[in-house]
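[1] what follows is a predicted protein model with its sequence.
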Amino acid sequence: MSSITKGGSVEIIAFLNQEWMLVSTLAALILIYGWRERVKNGQPVTTAQATALINADSAIWLDIRESKEFDAGHIVDAINIPHGKVAERVTELDKHRDKTIIVVDKLGQHAGSVGRLLGGKEFDVRRLSGGISEWQNQGLPLVK
């Protein structure tokens, strides 16, 4: 069995050596696709970058956690629309079209899908890197 594995790995190495241009092109395309998908879901911003946007009055917070979590502690002036309801309540954000929407969730797990939805509706969207957990880790304030 180990001779098959060794032979297979030798063949793979030989293929990579012979077809390095093809393999390099594939790797570049994968990287470009990953980068485009990340940006399409809303460019990630740090807490400092997000705070700068808010302080310049050019952004709003959209907290997509469930209401119970939001009520336990959220960023001041954040709008709460749970991630499962954003699609049906997106019109509530129309009055903020002139601002960047910074999507906040617990850890970043739902911000990408909401970012893609809002980006598809022509909103300028960013995602808070690390979500509300990173905000708290930075020692930044929450209100109840």
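    That came through, no problem. Residues are numbered from 1 along each chain as shown.

[2] drop to CA atoms for contacts and neighbour counts, all remaining ones
    Noted.

[3] how about the most centrally placed residue in the chain, secondary structure?
    The centroid of the chain falls nearest to residue 112 when counting by CA atoms, centre = their mean (4.0 Å). With DSSP: H, G, I helix; E, B strand; the rest coil as the basis, residue 112 sits in helix.

[4] the structure to be compared is supplied as follows:
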Amino acid sequence: MADRATKDALFAEFAAVGKALGSPKRLELLDLLAQGPRSVDELATATDVGVSSCSAHLQALRQAGLVATRREGTRIFYSLAGEDVAQLWEHLRRVAQGHRAQTELARRAYLGPDDTTAIDTEELLRRLDSGDTVILDVRPGPEYAAGHLPGAVHIPVEELTQRLSELPAGSEIVAYCRGRYCVLAHDAVRLLSSHGWTTRRAADGILEWKLAGLPIDIGAA
């Protein structure tokens, strides 16, 4: 029969994963890595922390077995250790949304007013097949290159105002980004609507589509 020490050791292993998840900044890093591999300096810029602090958070995630690394010359790239880590991140968000009232308040405060219209994934796929809608990816370039919907046009949201002429006049546009808790598509729809486009946003994003096994293309625009 197993003794208390061996049981405690097993549960300590589970706790190590929970401890690594107990940091908002580390969860933000997982959210970014769910889009695709990124270098330390890219992650530091995206999360608005110093490189040394970012590296420390990444090491904590690596020690917990949640991320993996590869080296290219002097640069180190991080990625999720497996699809199950992305599933863990998605499920953690669902649990928080379902059981913590403050999560919905925080979501609304971050994403802004409920002034954009969403379409579900089934409708988005129908539009992809029909070709009668411009599907617009508004994430940063490295994320688009790591994986995007087939046929998606790529214009990062911060470049959208200067590149409106690249979008076909009169077309309906559906913007998408990282997932349900990403503000980029909301901002893109607001901007496009203010310039007269008929536009909606995808309710889901790359994280949800990857987990659903939908086709994802890889490569830069």
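    Ah, there it is. Please read these numbers as outputs of a predicted model, since none were measured by experiment.

[5] residue contacts, the closest residue to residue 43 of structure 1 other than its chain neighbours?
    In space, and not counting its chain neighbours, residue 43 of structure 1 is closest to residue 126: 4.8 Å by CA to CA, 6 or more residues apart in numbering. Contacts for residue 126 of structure 1 (CA atoms under 8 Å, 6 or more residues apart in numbering) come out as 42-45, 100-103, 115.

[6] so what corresponds to residue 213 of structure 2 in structure 1?
    Taking TM-score structural alignment, residue 213 of structure 2 has residue 139 as its aligned residue in structure 1.

[7] related to what we said a few turns ago, give the equivalent position in structure 2 for the residue nearest to residue 43 of structure 1.
    Residue correspondence to structure 2 (TM-score structural alignment): residue 126 of structure 1 is matched to residue 200.

[8] surely residue 207 of structure 2 meets residue 176?
    No: with contact defined as CA atoms under 8 Å, residue 207 of structure 2 does not count as touching residue 176 (11.1 Å).

[9] comparing the two, which residue is more hemmed in?
    residue 176 (30 against 22; other CA atoms under 10 Å).

[10] surely the more buried one and residue 185 touch.
    Yes: if you go by CA under 8 Å, residue 176 of structure 2 and residue 185 touch, sitting 5.1 Å apart.

[11] can you name the residues that contact the aligned residue in structure 1 for residue 163 of structure 2?
    Counting by TM-score structural alignment, residue 163 of structure 2 lines up with residue 89 in structure 1. Residue 89 of structure 1 makes contact with residue 81, according to CA under 8 Å, 6+ apart.

[12] which element is residue 89 of structure 1 on?
    helix 86-89 (DSSP states H and E).

[13] returning to what we had before: mutual contacts of residue 176 and residue 185 of structure 2, please.
    Common neighbours of residue 176 of structure 2 and residue 185 (CA under 8 Å, 6+ apart) are 138, 201-202.

[14] tell me the one of the residues you listed nearest residue 123 of structure 2?
    Residue 123 of structure 2 lies nearest to residue 202 out of these, by CA to CA, at 9.1 Å.

[15] that closest one and residue 178 touch, don't they?
    No: the criterion here is CA under 8 Å, and residue 202 of structure 2 misses it with residue 178 at 10.1 Å.

[16] the two: which is more packed in?
    A direct count of neighbours by other CA under 10 Å for residue 202 of structure 2 and residue 178 places residue 178 higher, at 25 against 22.

[17] ok so that one is a helix residue?
    No: according to three-state DSSP, the state of residue 178 of structure 2 is coil, so it is not within a helix.

[18] can you tell me the element the match of residue 126 of structure 1 falls in?
    Using DSSP H and E, the element containing residue 200 of structure 2 is strand 199-202.

[19] chain center to the helix or strand just after that strand: distance?
    Downstream of strand 199-202 of structure 2, the next assigned helix or strand under DSSP H and E is helix 206-211. On the basis of CA atoms, centre = their mean, to the nearest Å, helix 206-211 of structure 2 sits 9 Å off its chain's mean C-alpha point.

[20] what about helix 206-211 of structure 2, how far off from structure 1?
    Superposing on structure 1 and averaging over aligned pairs (mean CA distance after the TM-score superposition for structure 1), helix 206-211 of structure 2 comes out at 1.7 Å.

[21] and that helix, what does it pack against?
    The contact analysis (3 or more CA pairs under 8 Å, 6 or more residues apart in numbering; DSSP states H and E) places helix 206-211 of structure 2 against helix 83-99.

[22] specify, as a residue range, where the helix it packs on falls in structure 1.
    Going by TM-score structural alignment: helix 83-99 of structure 2 matches no residues.

[23] got the buried residues for that helix?
    For helix 83-99 of structure 2, burial by neighbour count (16 or more other CA atoms under 10 Å) applies to 85-87, 89-90, 97.

[24] just give me the neighbour total for the closest residue in space to residue 218 of structure 2 that isn't next to it in sequence.
    In this structure, residue 218 of structure 2 finds its nearest non-sequential neighbour in residue 147, 4.6 Å apart by CA to CA, 6+ apart. Residue 147 of structure 2 has 18 neighbouring residues, counting by other CA under 10 Å.
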